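J.: Please work out how this folds:
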Amino acid sequence: MTSPFVPRSKFLYDRVINWFPGHMAKGLRVISERLNSVDLIVEVRDARIPLSSINPNFEATIGRKPRMIVYNKFDLADPTSKAPLLDAFSRYSPHTPVLFTSSNTDAGVRRILNRASQYADKIPMLTVMVVGMPNVGKSSLINSLRRLGVGKGKAAPTGAQPGITRAVVGTIKVLEDPTIYLIDTPGVMVPHIPQPVESLKVAVTGGIRDHLADEQVMVDYLLYRLNQFGNHDYVTQFRVPGGPTNDCNLLLESIARRIGAVVKGGDLDFTMAAKYFLKQYRLGKFGQYTLDDVSPEALERFFSESRDFDKDMSASRRQEKKLAKLQARKEQRERHSKIMTEVV
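T.: Reported below is the predicted structural model:
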């Protein structure tokens, strides 16, 4: 009698993937410099990883600037994740509008325009800056907003891999009445993601260049999560012998045979097989899944830790202001002393 399949209870992974090229550091500086001319921040996150796609650096940079949070690619996420997230935001950040959208559909995009229009009612022209981690769909969202708002084509470059937008660009008009302009920005990664599996989730959803994370490792993680979700469609799709498996190599071998991924000498190309599997996942071919834990307990823990982070950042900003004042006084004393010396 065949033993029932038992999925792995843990995914053992201890490598932290860090990717912070120079254009991201420069982008973050320019974002900070241009904030004074911005009326509203639209922070785009990936609905598949609603917590892992948050960049704490934005909290420090944006400060108290009015903000709207958009969870994009919701068509690829678990639909039941929306309610607990909205409930958590209503309790912990009640003044921040939270919208769920897919740039492939118009309904959510129209809601963003309508929300932005409410801010624009108070001023003659609204300038909106769009920020977010790499590959959360900022540029695609901007193109959809422009298409719906002013009936024009693409204004921002898009691509499957992160890092397409490499500089803060000029303003893009997305609505005539009221007048709304958008500023696209490069995706900015967290310089250091402390949790290895969290960095892997960012990579799996396309936020980090594939070769930096290792495509086969990402497939192993996806296999682990699909088994956890009870989704064994990969067995029939790729003709995996013996049914559901925890063996990534067996899955990759089956994929390679199925798609004809063969290198010189007749060996199977596991890297090509892994890339194919990742592409299918990112297209939503295996279903709609949210990889972050969005249970009420997990969200409460996350927001509690975020409040602690905000307190730390506030204390840090106060310390910075204090040091700046002390430095200004020192320079003033030095100037005064120099003037007195010249007079004497």
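J.: From here on, just use CA atoms for contacts and neighbour counts.
T.: OK.
J.: if I look at R64, how far off is S314?
T.: According to Cα to Cα, to the nearest Å, R64 and S314 sit 11 Å apart.
J.: Counting neighbours, go ahead and name the busier of these two.
T.: S314 (14 against 8; other Cα atoms under 10 Å).
J.: got a list of what the nearest residue to G287 once chain neighbours are set aside touches?
T.: Distances taken as Cα to Cα, 6 or more residues apart in numbering put L76 closest to G287, at 7.3 Å, once the chain neighbours are dropped. For L76, the contact set (Cα atoms under 8 Å, 6 or more residues apart in numbering) comprises A47, R48, R282, L283, G284, G287, Q288, Y289.
J.: Same check on T61?
T.: Taking Cα under 8 Å, 6+ apart, one finds S32 in contact with T61.
J.: In PyMOL, how would I select just the buried ones from the contacts of L76?
T.: To isolate the buried ones among those in PyMOL, judged by 16 or more other Cα atoms under 10 Å, type:
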select buried, resi 47+48+282+287+288+289
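J.: Format the contacts of L76 as JSON lines; extra columns: secondary structure and distance to S140.
T.: Output for the contacts of L76, formatted as JSON lines (DSSP: H, G, I helix; E, B strand; the rest coil; distance: Cα to Cα, whole Å):
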{"residue": "A47", "secondary structure": "coil", "distance to S140": "15"}
{"residue": "R48", "secondary structure": "coil", "distance to S140": "17"}
{"residue": "R282", "secondary structure": "helix", "distance to S140": "15"}
{"residue": "L283", "secondary structure": "coil", "distance to S140": "15"}
{"residue": "G284", "secondary structure": "coil", "distance to S140": "17"}
{"residue": "G287", "secondary structure": "coil", "distance to S140": "22"}
{"residue": "Q288", "secondary structure": "coil", "distance to S140": "20"}
{"residue": "Y289", "secondary structure": "coil", "distance to S140": "21"}
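J.: which of the contacts of L76 lies closest to P56?
T.: A47 (16.8 Å; Cα to Cα).
J.: structure for this one too, so we can compare:
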Amino acid sequence: MTSSFIPRATFLYDRVINWFPGHMAKGIRVISERLNSVDLIIEVRDARIPLSSINPNFESIVGRKPRMIVYNKFDLADPESKIPLIDAFANYSPHTPVLFTSSNTDNGVRRILNRASEYADRIPMLTVMVVGMPNVGKSSLINSLRRIGVGKGKAAPTGAQPGITRAVVGTIKVLEDPTIYLIDTPGVMVPHIPQPVESLKVAVTGGIRDHLADEQVMVDYLLYRLNKANYFDYATRFKVPDGPTNDCNLLLESVARRIGAISKGQELDLTMAAKFFLKQYRLGKMGRYTLDDISPEALIRFFEQSKSYETESSASRRQAKKLAKLQARKEQRERHSSIMTEVS
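T.: From the prediction side, this is the model:
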């Protein structure tokens, strides 16, 4: 029975999953080269892993450009994760707009267009580059922006697996007045993720090719997280014997029987069962979960350790000093001009 079930207290995992194909290395080089022609960066992250879906390499490259953070797939994340993230950015990066979008509503997409329009008021035409880790939904977001902004169809290819966009493409118009163009970019993975469980989270949410991470291991991690959140509906849905379990094989056997994943030799196909279970999670059928720790303590620790926001702050301070010097020189010239006028 559920009342006597005790979930695992920890999940032991020591393998780091690294995936950095050649097109990603090329993509990040081209992104760097094209930054001079870009007015605004939209960095898309996965709301289910708001910290693990941050690429530090992006941060070091685009950190000094005006940017907007978009947490996509919020319809799949814990709805209570929004406020802590907004509060943390308000404290540590108050000039960075933070927006939340989902596939179920156009409201978030319209907010992105509205915020981008505010930047476009300062210049005749705004060029925006969209960056992010693989499979955070950049291309889908661009297609939605284009559909809502100019009433046109898909301009960027999409797919369930990461790595669909493999090159930086040309500009895509998403708004007529003011004129806004977007540049889609390939999802770029961190060449090396030092924390094993962090790399597993990226894989579970679809940021790394499934076969590289092992579908059954990913299901085992999901089972651990579901049990930890006291979400036991899976036991009823897949008719797991004796209810909730910490045994991943027992779960997968139940899933295989439920969906008819049986090989010619009448053996249960656990890999097919694992793929089905993962798909159900990614579609939100298992509920809405944020896999990263976003407690106040964890967010404080992240922002204080993050070099990217220190860079952004120091860049802002340098810019402020530069503007102050320019203003001082301007005032000095005006005083000098005034004195010369009085003398003459």
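J.: Can you calculate the TM-score here?
T.: Here the superposed chains carry a TM-score of 0.89, computed using TM-score structural alignment, normalised by the length of structure 1; 315 aligned residues with a Cα RMSD of 1.8 Å.
J.: if we can go back for a sec, now compare the contacts of L76 of structure 1 with structure 2 and keep only the conserved ones.
T.: Conservation of the contacts of L76 of structure 1 in structure 2, assessed by both residues aligned by TM-score structural alignment, their matches' Cα atoms under 8 Å: retained contacts are A47, R48, R282, L283, G284, G287, Q288, Y289.
J.: now the helices: where do they sit in the stretch 201-344 of structure 2?
T.: Counting by DSSP state H, counting those that start in this stretch, the segments of the stretch 201-344 of structure 2 that form helices are 210-213, 215-228, 233-237, 248-259, 270-282, 296-305, 307-343.
J.: I41 of structure 1 -> structure 2?
T.: Correspondence of I41 of structure 1 to structure 2, assessed by TM-score structural alignment: I41.
J.: Count the neighbours of that match for me.
T.: 23.
J.: Next: E300 of structure 1.
T.: 15.
J.: before we move on, what about A298 of structure 1?
T.: 12.
J.: Could you report the separation of it from P194 of structure 1?
T.: A298 of structure 1 is 18 Å from P194 of structure 1, by Cα to Cα.
J.: Show me what secondary structure element comes after the strand or helix carrying E118 of structure 2.
T.: Using DSSP states H and E, E118 of structure 2 maps to helix 107-120. Once the chain leaves helix 107-120 of structure 2, the next helix or strand it forms, by DSSP H and E, is strand 125-132.
J.: Now do that following strand against helix 107-120, angle only.
T.: Angle, strand 125-132 of structure 2 to helix 107-120, by axes from the mean of the first three to the mean of the last three Cα atoms, to 10 degrees: 130 degrees.
J.: Strand 125-132 of structure 2 vs structure 1, average distance?
T.: With mean Cα distance after the TM-score superposition for structure 1, strand 125-132 of structure 2 departs from structure 1 by a mean of 0.2 Å once superposed.
J.: What residues of that strand count as buried?
T.: Buried residues in strand 125-132 of structure 2 (16+ other Cα under 10 Å): M125, L126, T127, V128, M129, V130, V131, G132.
J.: Let me know whether the last one touches R45 as I believe.
T.: Yes - counting by Cα atoms under 8 Å, a contact exists between G132 of structure 2 and R45, whose distance comes to 6.2 Å.
J.: got any residues that touch both of those two?
T.: S53, I54.
J.: which residues are in contact with stretch 253-262 of structure 1?
T.: Under Cα under 8 Å, 6+ apart, the answer for stretch 253-262 of structure 1 is F238, R239, V240, L268, D269, F270, M272, A273, F277.
J.: returning to that earlier point: in a strand, the match of I41 of structure 1, correct?
T.: Yes - assigned with DSSP: H, G, I helix; E, B strand; the rest coil, I41 of structure 2 falls within a strand.
J.: Which residues are in contact with it?
T.: V62, K65, P66, R67, M68, V128, M129, V130, V131 are the contacts of I41 of structure 2 under Cα under 8 Å, 6+ apart.
J.: how about the residues you listed in a markdown table, adding distance to S337 of structure 2?
T.: Below are those laid out as a markdown table (distance: Cα to Cα, whole Å):
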| residue | distance to S337 of structure 2 |
| --- | --- |
| V62 | 41 |
| K65 | 36 |
| P66 | 36 |
| R67 | 40 |
| M68 | 42 |
| V128 | 42 |
| M129 | 44 |
| V130 | 47 |
| V131 | 48 |
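J.: and which of those residues is nearest to N246 of structure 2?
T.: After measuring those against N246 of structure 2 - Cα to Cα - the closest member comes out as V131, at 37.8 Å.
J.: Distance check, the closest one against M218 of structure 2.
T.: Distance from V131 of structure 2 to M218 of structure 2, by Cα to Cα: 26 Å.
J.: cool, W19 of structure 2 as well?
T.: 16 Å.
J.: Settle it for me: which of those two has more neighbours?
T.: M218 (22 against 19).
J.: Setting aside sequence neighbours, what's the nearest residue to that one?
T.: In space, M218 of structure 2 is closest to V204, 5.8 Å off (Cα to Cα, 6+ apart).
J.: tell me the contacts of that neighbour?
T.: M218, L222, L278.
J.: Over to M24 of structure 1?
T.: So M24 of structure 1 contacts R166, P186, G187, V188, M189 (Cα under 8 Å, 6+ apart).
J.: Mind checking what secondary structure the third one has?
T.: Going back to what we said before, that points to G187 of structure 1. The three-state label given to G187 of structure 1 by three-state DSSP is coil.
J.: what's near enough to touch it?
T.: M24, V131, G132, M133, P134, N135, P162, G163, T165, R166.
J.: can you check the fourth one too?
T.: If you count contacts by Cα under 8 Å, 6+ apart, V188 of structure 1 has them with F20, M24, A25, G27, L28, N55, V131, G132, M133, P134.
J.: quick one: the last one from P7 of structure 1, how far?
T.: Which is P134 of structure 1. From P134 of structure 1 to P7 of structure 1 the distance is 31 Å (Cα to Cα).
J.: between the two, which one's more packed in?
T.: Shown here are P134 of structure 1 and P7; by other Cα under 10 Å, P134 has more neighbours (28 against 17).
J.: so T171 of structure 2 touches T185, yeah?
T.: No - using Cα under 8 Å, T171 of structure 2 is not in contact with T185; the gap is 10.6 Å.
J.: Among the two, which residue is more densely surrounded?
T.: Using other Cα under 10 Å, the more surrounded residue of T171 of structure 2 and T185 is T185, with 26 against 15.
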